[in-house]
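A.B. asks: Model the following, please.
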Amino acid sequence: MNKGVLMVIALLASSSALAQAPMGAAPYVQVDRVTTGKDKVTRRSIGRTEAIRTVRVSSAVEGFLMEPRFKEGAVVNKGDILFEIDPIRYKAAVQQAEASLDELNARIMHASARCRRLQSLQESHATSREETETARALLAELTASKAEAEANLVKARKDLADCTIRAEITGRIGRVSFTEGNYITTGEVLATIQQMDPIYVKFPLSQSDVNGIFHGPKRIADVARPQLTTATGRSYPKDGVIRIVDTALAANTDSYNLWAEFENKDDVLTPQGIGALTITLTDTAIVTMVPLTSVQYDANGAFVYVLDQDNRVQRREVIAGNVQGRMQSIYSGLEEGEVVISDGSHKTRVGSVVRPVFTSNAETKTVKGNTMPQEDAPTAVRIADVIMESDTTVLTCEGSQVEAIRKVDIRPLVQGLLIEQSVNDGDVVKKGDVIFRIDTVRYEAAVNAEKARIEQLDIRIEDARRKYERQEQLVKGGASSADERDSAKATLDQLIAQKSSAEAALVVAEDDLSRCTMRAPLDSRIGRVSIAQGNYITDKKTPLTTLYQTSPIYVRFSLSENEVLSHFGSDSQLLKMADISLVTANGKLSAEKGEVSFSDNSIKSDTDTQNFWATFPNAEQQLLPGAVVTIRVSRKPECKVCSVPPEAILTDTRGRYVFLYRDGRAVLTRILCGSSTASGRIPVYAGLDADDRVITTNLADLEDGSPVVAQQPEQQQQ
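C.D. replies: Here you go, the predicted structure:
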């Protein structure tokens, strides 16, 4: 048969088919009617944790910092002593202020007695009015000076009290900025305390949601229940309470910022961590419901295809709510009884006519007003026990930084010629070793002058005391007046006050003399010496050198929030469970093991990582501040984790999950897991308990809540 004949036959067949099927026949689509049901209306948002209160601990006075009273990373209570500034000069200042006030009181007593005596003499015309007025003016001047002296005493006592620095709040204290032996100036921040329990989560919520669903900013706290999902994907066990709604919308977002408060007794949440908020309306709402397959999404959000009375397809944008089994709650956009396409929408377009086929009533049943498919027959599955094993997963932290635990700047604090330099750059010194010495001649002279002044005052005090005692006897015998006695007493009190002031000045002079000799406040290594012997020191606060404690030593490393929570549960648990090893810059594994000492109080929001400090003995002082090393973090062998067979684990866009076997049902459970253990099983850090059992077969046939029947459990190797 030639090609022409074949072509004719094909054309005839095509014409016959077209004659039998009308052009543009409407396609069949599966449809369902919109029903109603009960639902908890929810909204979701992404938030960050914030400390409710943050206090930067600073000094209100300057002086040498004494040993801190806490461990870095510890929880401190309100009122606890944190730091002390050397109080010696402030005690002397109080003594001098008290002495000045005592001296003024004595002078006022003397001036009062003189005024009374002159007033009496003036009445008998034995003295001039001018002399009396001069005495009164002096008394008034002294009385005014007393107010100033009292104010100076209040300030001196406050300065002395400020030498003891206490915690203003209860919270966790972080890394100290300055260690013992440093000279602190006024206002320098020494450490930061953050309140960790309870804790805030700050999150945005649209104006329409706040005003529409949750009844406005004033009522949202009463009708909304916030729930938190951490960075690991796990639900936080405690619900929160909305405490604050911002007074204005955030710029360019049409949203309110809100703050929800959560209990945080186990330190799972760390400031600046990220989390997902689900905000649920506490009142149950009646909502419309459609099959899950009806709801589609694009860049504008959720939508469905609705049929009008002529079976013409319309697109309808909706606000989708919660999923209930195979049904989807719709918060707005649909009315009960409307018809939506649940399957076959790909065969249509907006405005086209379709032929609807309703879901058969025989295949469906109604549960509390919601249309749900009938339950399938149980699926036969095998199950395996969750067992506890040691975890061999290692987290590698490259770029970790070596830091001195203590660093002290050596400042002269007195002026003079630098006559002795006992160290060179890089020397190792012991606590108490002399490092520098400034010429002491002027300072020794100042000490001797104050001592001589005190000796002179002692002589004058003894003479004044004899005169006062003689006046006492004369007054008793009627040979002298009370004013004369009071004047003698005032002179004695004035000299005693001057001696007290001189003793305080001696303390300051002796402290200046002691500052001429600078000693190492700790076993350490000398840094670069900035001013050499022979120079005249004028700037008292410029460091001459810096001392670094190198044994033991810190190494600072960072882990992501997800790594901390998934592998250890919280930063406080990491401190107990982590096994720390170190690899030097040349790739050599150190024989020394480290211990995690403390963590940063907050997560760095730009990297979502948290800093930790591990302490290494550094007995050979191979590690020096500023070096870059690699830290390896694993769980201690005794800190076991749940493990499951690898075939039990499934993955979707939200992460990994397993099906648990519970009461004849498959229960979908989200997990966080690592790489395989020595036995080949997979460690699970979150989501499972030791007595759980997981399904290992026919997983593709299961969904959350599917009925299952267990076959013989697999044998476990303990």
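
A.B. asks: hey, let's count contacts and neighbours off CA atoms from now on
C.D. replies: Will do.

A.B. asks: I'd like the distance between residue 196 and residue 243.
C.D. replies: Counting by Cα to Cα, to the nearest Å, the separation of residue 196 from residue 243 is 16 Å.

A.B. asks: for comparison, sequence B:
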Amino acid sequence: MRALDTMEVANVFEDKCRSSVSRPEKPTAGHGCRLHAPGRPPSRSGARFAVCLGLILICTGCNRGAEDPKAAAQKGQAAPLPVTVITVEPQTLPVTWEVIGQTQGTREVEVRPRVTGILLERLYTEGSFVKRGTALFRIDPLPFQTALEQIRGIVGQAEAELARTEQDVARLQPLYADNAVSKKELDNAVSAMQSARANLFSARAQYKTAQIDVGYTSIAAPISGVTSRAAVSEGSLVNAMETLLTRIFQVDPLWVTFSFASKDYSQIQSEIAAGRIELPPERKFTVELQRQTGEFYGRTGRLDFQDTSVDPKTGTIQARARFPNPDAEILPGAFVRMRIRGAVRPHAILIPQRAMLQGPGGQSVYVLTESGKADLRPIVTGQTRGENIIVVEGLKAGERLIVDGVVRLRPGVPVQAVPAPAADAGKPAAPGTAPPQKGAPEPPNRKR
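C.D. replies: Now for the predicted structure:
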């Protein structure tokens, strides 16, 4: 037979008592019903009811007394808190720097007139691609042609004077040999001949200059590239070497200039020296260009220059990337975003940011010890990568990191490990999709 608990015993006694009360006594023959007079003892049914009531109270008190020690024992032994953990695993992570730069042509030329005159016509379409030597503007050539004809006459006179003086010298030389003329007369003739020859040289130089000026009335493109708008209109007076007519940009290849702080450069050098960053072979970084629309340019570039000094005014270092641009898809003057790839972080530890605590003493995480308790561990962090962050110091490979439930924990509290989901944030993003890191790249091979 199974043992009855306290409540079952109490219920049985209560049922019996109620049945005794509800069953009336049989009257004695000839006397009828009895009534209890005041001060007389109660009947047996009343005594039974009192006994049953007492037993119920005693059993109930015993039941409560039996439950209290058990509840006290449960309160004294706290159950381990369930937490989500991941195993710390070093991995090789790509390093990406993001910078903002401005596009510019590899050659940018300002087209200015080389002679002063009236601009007659514009011979090109603004914004079009032109080849070197293509005529762009024409200045009124008539004044220069007239000057050329005038100087041509001066050259003729100089040639005639030289011929006359040469004849005089040729005539006086035999006479001087026969002592028919003096030495002075011959010397004067020779001097006149030399002066006439010098005048001829000067006249010919003026004539050549006039020819050049006539040629300068037709203004041609000095390089091949994309033209800008015309700065002056036809009929305007343009001054030699002063008036800006237009600009030409050589956009293939295209340059993108940018700058980065010298502090970032020093930090990267320190990480390279510590072995936390490895550079690509021959320091050939790959540069991706993002258009203003958010799309990436279809061709990649290379870093080809870095300045050897820091700008004292801004505290930055200038650098440049080079992109092929055969179809002139990217125009000069635009601000673009670039991602510099190629370096990696070997043996990097990446953890979810939600596992990290921020306190007065800095950043820390909870690590699950071998004894099943939470251990508070201070850490030093590096760059962020989306929802994750790189831990530089404080964690080792193989340790179990608590990532969820850290707010409820205290150092030394017993915890129960629950494996993290397969898609937890402890793993890096796919190559090419990881959020970039702002900073400066390691300098490429400098051009001397």
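
A.B. asks: now what about the TM-score between them?
C.D. replies: With the length set by TM-score structural alignment, normalised by the length of the second structure, the two chains reach a TM-score of 0.65; 345 aligned residues with a Cα RMSD of 4.0 Å.

A.B. asks: who's more crowded, residue 196 and residue 243 of the first structure?
C.D. replies: residue 196 (28 against 13; other Cα atoms under 10 Å).

A.B. asks: What separation is there between that one and residue 216 of the first structure?
C.D. replies: Where residue 216 of the first structure is concerned, residue 196 of the first structure sits at a distance of 29 Å (Cα to Cα).

A.B. asks: again, but for residue 115 of the first structure
C.D. replies: 75 Å.

A.B. asks: all helices for the second structure, in order.
C.D. replies: 6-22, 44-76, 142-177, 183-216, 262-273 (DSSP state H).

A.B. asks: CSV for these, including distance to residue 330 of the second structure?
C.D. replies: Shown next, in CSV, are the helices of the second structure (distance: least, Cα to Cα, whole Å):
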stretch, distance to residue 330 of the second structure
helix 6-22, 89
helix 44-76, 72
helix 142-177, 41
helix 183-216, 33
helix 262-273, 29
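
A.B. asks: between those, which gets nearest to residue 244 of the second structure?
C.D. replies: Comparison of the helices of the second structure against residue 244 of the second structure by Cα to Cα identifies helix 183-216 as nearest, at 15.0 Å.

A.B. asks: once aligned to the first structure, how far is that closest one on average?
C.D. replies: By mean Cα distance after the TM-score superposition for the first structure, the fitted helix 183-216 of the second structure averages 2.0 Å away from its aligned residues in the first structure.

A.B. asks: Would you mind finding the match for residue 77 of the first structure in the second structure?
C.D. replies: Using TM-score structural alignment, the partner of residue 77 of the first structure in the second structure is residue 131.

A.B. asks: doesn't residue 225 make contact with its match?
C.D. replies: Yes - using Cα atoms under 8 Å, residue 131 of the second structure is in contact with residue 225, at 6.6 Å.

A.B. asks: Compare neighbour counts for those two and give me the winner.
C.D. replies: Set residue 131 of the second structure next to residue 225 and count neighbours by other Cα under 10 Å: residue 225 wins out with 24 against 13.

A.B. asks: hang on, isn't the more buried one packed against residue 127?
C.D. replies: No - using Cα under 8 Å, residue 225 of the second structure is not in contact with residue 127; the gap is 9.7 Å.

A.B. asks: Just put the helices of the second structure in JSON lines and tack on distance to residue 325 of the second structure and mean neighbour count.
C.D. replies: Shown next, in JSON lines, are these (distance: least, Cα to Cα, whole Å; neighbours: other Cα atoms under 10 Å):
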{"stretch": "helix 6-22", "distance to residue 325 of the second structure": "92", "mean neighbour count": "15"}
{"stretch": "helix 44-76", "distance to residue 325 of the second structure": "74", "mean neighbour count": "13"}
{"stretch": "helix 142-177", "distance to residue 325 of the second structure": "41", "mean neighbour count": "16"}
{"stretch": "helix 183-216", "distance to residue 325 of the second structure": "32", "mean neighbour count": "17"}
{"stretch": "helix 262-273", "distance to residue 325 of the second structure": "29", "mean neighbour count": "15"}
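
A.B. asks: Which one of those helices lies nearest to residue 240 of the second structure?
C.D. replies: Of all these, helix 183-216 sits nearest to residue 240 of the second structure, with 10.0 Å by Cα to Cα.

A.B. asks: What residues in the first structure pair up with the closest one?
C.D. replies: Aligning helix 183-216 of the second structure against the first structure (TM-score structural alignment) gives residues 129-162.

A.B. asks: do stretch 140-152 of the second structure as well
C.D. replies: Mapped onto the first structure using TM-score structural alignment, stretch 140-152 of the second structure spans residues 86-98.
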